[in-house]
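A.B. asks: My questions concern the predicted model and sequence given below.
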Amino acid sequence: MTTVHVEPLELPARLTAPPRLTQRHPWLLPAAMAAHRARRRTQWVRDAWSGRVVWASHHTTDDLPVRLKQHGSLLLRELSADQMHLQHNKVTNLRLAARRIDGIVIAPGETFSFNRVVGNCTRRKGYVDGMKLSNGEAEAGVGGGICQIANLVHWMVLHSPLTVVERSEHSFDPFPDKGRVLPWGVGCSIVYNYVDLVVRNDTDQPFQLRTWVGDRYLHGQLRTDRRPARSYKVEARGEQFLRRDGQVFRRNQVWRRVIDRRTGDQVGEELLKTNCALVVYEPAPGVEVIDVD
């Protein structure tokens, strides 16, 4: 009989903290969001004036010669019939966001901000109601679904020497793994403009993002001018579903292995993230759920 080793379940503070003021009084949410956005805009201006941050803004349609990483993610998930129209609307939103990102070059010393490049997703710009996640539930919201392109960019960046400065993830695991290609726990949460994906180029070479929407997939490429000396392999370890007090939690660790391109040898590895989230669906039959105290 095999014994499964289970580390104590330590929940992130965001899952154990008392309800936020805006959760207790939802009418305060617009004011809170306005304050967060004003704070972020002030930070952007301060960083620009001080010269501490140089924001990537140059686009080119000429591909840099080396394709370092490419990925495609399925546009439409199989959800309930009453949610599929939001999935189709999401494609419209992704197409608009992809055009804003496509071709941007992150030069040495520059920093890429998803929110600065894509901007605020408003109806005036053509964005429509897509699926957004709020407190573990799917709901309609203008610009919903653009997290998918942030996930794509983040995944490609993890396979490069670029530095992830800022990235937030969802507190909930909202959907089963049917059709999942990327490891669970490498996604991003985006809320304009204060929940962002920010990437800095600390190398001596430029990197270029290409993004576009195809018939079935959202496509992305990360390109550069010469192949770096190292490559990267990203993987999830220690995947577990745990039940405590009637709730199911999912956890894992995301690791990155560093490979010397010349020899093919692994020269290092790093723990990128320890994930733990509340599961808001019933795990499929065959998925082991371990009861813990």
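C.D. replies: That came through, no problem. Since the structure is predicted, the reported quantities are computational estimates derived from the model, not experimental observations. Numbering: from 1, shown residues only.
A.B. asks: CA only for contacts and neighbour counts going forward, please
C.D. replies: Fine.
A.B. asks: Where does W155 sit, in terms of helix or strand?
C.D. replies: Element membership for W155 (DSSP states H and E) is helix 147-157.
A.B. asks: Which neighbouring elements make contact with whatever helix or strand comes next after that helix?
C.D. replies: Using DSSP H and E, the helix or strand that follows helix 147-157 in sequence is strand 163-166. Under the contact criterion of 3 or more C-alpha pairs under 8 Å, 6 or more residues apart in numbering; DSSP states H and E, strand 163-166 touches strand 198-200.
A.B. asks: Buried residues, the longest helix along the chain. List them.
C.D. replies: For the chain, the helix that runs over the most residues, judged by DSSP state H, is helix 29-50. For helix 29-50, burial by neighbour count (16 or more other C-alpha atoms under 10 Å) applies to M33, H36, R37, R40.
A.B. asks: Quick check: the last one vs S231, distance?
C.D. replies: Between R40 and S231 the distance, using C-alpha to C-alpha, to the nearest Å, works out to 34 Å.
A.B. asks: do the third one as well
C.D. replies: Using C-alpha to C-alpha, one obtains 37 Å as the distance from R37 to S231.
A.B. asks: what about versus this one:
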Amino acid sequence: MNISRMDLNLAQVFLALWHERSVSRAAIRLALTQPAVSASLRRLRVQCGDELFVRTRYGMQPTSRATEIASVLDECVNTMRIALGKPGEFDPASSTRSFVVGYDGGVDYALGSQLMARVREVAPNVTLTARTVAPGTMNLTLDRKEIDLAVTIYPLTRPDYATISLTSYRMVCVGNPALVNLPDSLQLEELCQWDQILIEGARQHSAFDHALRNLGFSRTIRLVVPSFGHLPLLLGKSRTVAVVPEYIARAFGEMTDLRIASLPDIIGPRDVRLLSPLTIGGDAGLHWLQSMILDLHAIWSA
């Protein structure tokens, strides 16, 4: 199929499916019904002569043909958006635009929730999607243009993206004071006496545990959970603790009675960084979203 002949409405449906990997989420993103999106997908499949998106247990996964189309179509639609708009103009109060921000390291629990609340307040018709990106895959996510902006805890740099430091953070220990008597600070030998919960992704990407082993210590892991979101409930019901970035501890501390204990800084301060495309100057909407993120940086020092 010649992409230049694709119906623009179908192009929007294609990109929504590409970004969301779900018919239902694509429908929400486009303010359409699920049957309407499914009908558009059928038309796309006929026009492209390809399945494009295959239903799996992990969602609608794109075929190689869909990946090829997306790399061209996303750029075309973005170019049209900029060309049809007036440079430097974006009205958040009336805009119905959709944005996707990718987060790793659990930063969405802190910055993501704050950003969504602020966007909802000043841009009620804008759709903001927070996408959790698996450790070590942010670069691939950017290559696929699945997100507009990235917030990462990893030392990722790209020649086509500007990198802005938002804050630095350290690792701390959290636990339920009703079950564990955490002091204000813990030494490493004290930390290793507690039964602990580990985030599954940290099995391969934990700089803290790597440094701990180099110092001759090891933790006793009793539970492994898929994400930081499981921690408040489990810590509230078991005599366990967890080592987490301090921004996670602060975010959960606002919602629960979890106690925070400082730890020796064995890996040094780490940065949370924003990656934005160098072409952002031509996109007033993305420039606005970036400014919103930078304006919220005060939450890190609260």
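C.D. replies: Alright, I've got the coordinates. In this text, all values refer to a predicted model and were calculated from it rather than measured experimentally.
A.B. asks: Kindly provide the TM-score of these chains.
C.D. replies: Remark: TM-score between the superposed chains equals 0.22 [TM-score structural alignment, normalised by the length of structure 1]; 110 aligned residues with a C-alpha RMSD of 6.3 Å.
A.B. asks: for the longest helix of structure 1, packing partners?
C.D. replies: For helix 29-50 of structure 1, there are no packing partners by 3+ C-alpha pairs under 8 Å, 6+ apart, so no helix or strand.
A.B. asks: do that again at 10 Å, thanks
C.D. replies: Applying 3 or more C-alpha pairs under 10 Å, 6 or more residues apart in numbering; DSSP states H and E, we find helix 29-50 of structure 1 packed against helix 21-24, strand 54-55.
A.B. asks: could those go into CSV alongside mean neighbour count and distance to W44 of structure 1?
C.D. replies: What follows is these, written out as CSV (neighbours: other C-alpha atoms under 10 Å; distance: least, C-alpha to C-alpha, whole Å):
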stretch, mean neighbour count, distance to W44 of structure 1
helix 21-24, 12, 25
strand 54-55, 20, 9
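A.B. asks: For the stretch 201-302 of structure 2, just list every one of the strands.
C.D. replies: In the stretch 201-302 of structure 2, the segments counted as strands under DSSP state E, counting those that start in this stretch are 220-225, 241-245, 259-262, 270-277.
A.B. asks: any chance of those in TSV, with mean neighbour count and distance to L30 of structure 2 too?
C.D. replies: Supplementary listing: the strands of the stretch 201-302 of structure 2 in TSV, determined by neighbours: other C-alpha under 10 Å; distance: least, C-alpha to C-alpha, whole Å:
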stretch	mean neighbour count	distance to L30 of structure 2
strand 220-225	14	33
strand 241-245	23	35
strand 259-262	21	42
strand 270-277	20	24
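A.B. asks: Please give the number of neighbouring residues around the closest residue to R273 of structure 2 other than its chain neighbours.
C.D. replies: In space, R273 of structure 2 comes closest to S165 once its chain neighbours are excluded; the distance is 4.4 Å by C-alpha to C-alpha, 6 or more residues apart in numbering. Using other C-alpha atoms under 10 Å, S165 of structure 2 is surrounded by 15 other residues.
A.B. asks: so S165 of structure 2, which of the three states?
C.D. replies: strand (DSSP: H, G, I helix; E, B strand; the rest coil).
A.B. asks: Contacts only, for it.
C.D. replies: V151, T152, I153, D271, V272, R273, L274, L275, L294, H297 (C-alpha atoms under 10 Å, 6 or more residues apart in numbering).
A.B. asks: give me the element the first one is part of.
C.D. replies: The one in question is V151 of structure 2. strand 149-152.
A.B. asks: Does anything pack onto that strand? Which helices or strands?
C.D. replies: strand 98-103, helix 138-143, strand 161-169, strand 270-277, helix 284-295.
A.B. asks: Show me what counts as buried in the last one.
C.D. replies: It refers to helix 284-295 of structure 2. Buried residues in helix 284-295 of structure 2 (16+ other C-alpha under 10 Å): A284, G285, L286, H287, W288, L289, Q290, I293.
A.B. asks: tilt between it and strand 270-277?
C.D. replies: 170 degrees (axes from the mean of the first three to the mean of the last three C-alpha atoms, to 10 degrees).
A.B. asks: With the third one instead?
C.D. replies: Relative orientation of strand 161-169 of structure 2 and strand 270-277, computed by the same axes, to 10 degrees: 160 degrees.
A.B. asks: Go through strand 161-169 of structure 2 and flag the buried ones.
C.D. replies: Neighbour count says strand 161-169 of structure 2 has Y161, T163, L166, T167, S168, Y169 buried, by 16+ other C-alpha under 10 Å.
A.B. asks: was I right about the second one contacting Q290?
C.D. replies: No: using C-alpha atoms under 10 Å, T163 of structure 2 and Q290 do not qualify as a contacting pair, with a distance of 11.6 Å.
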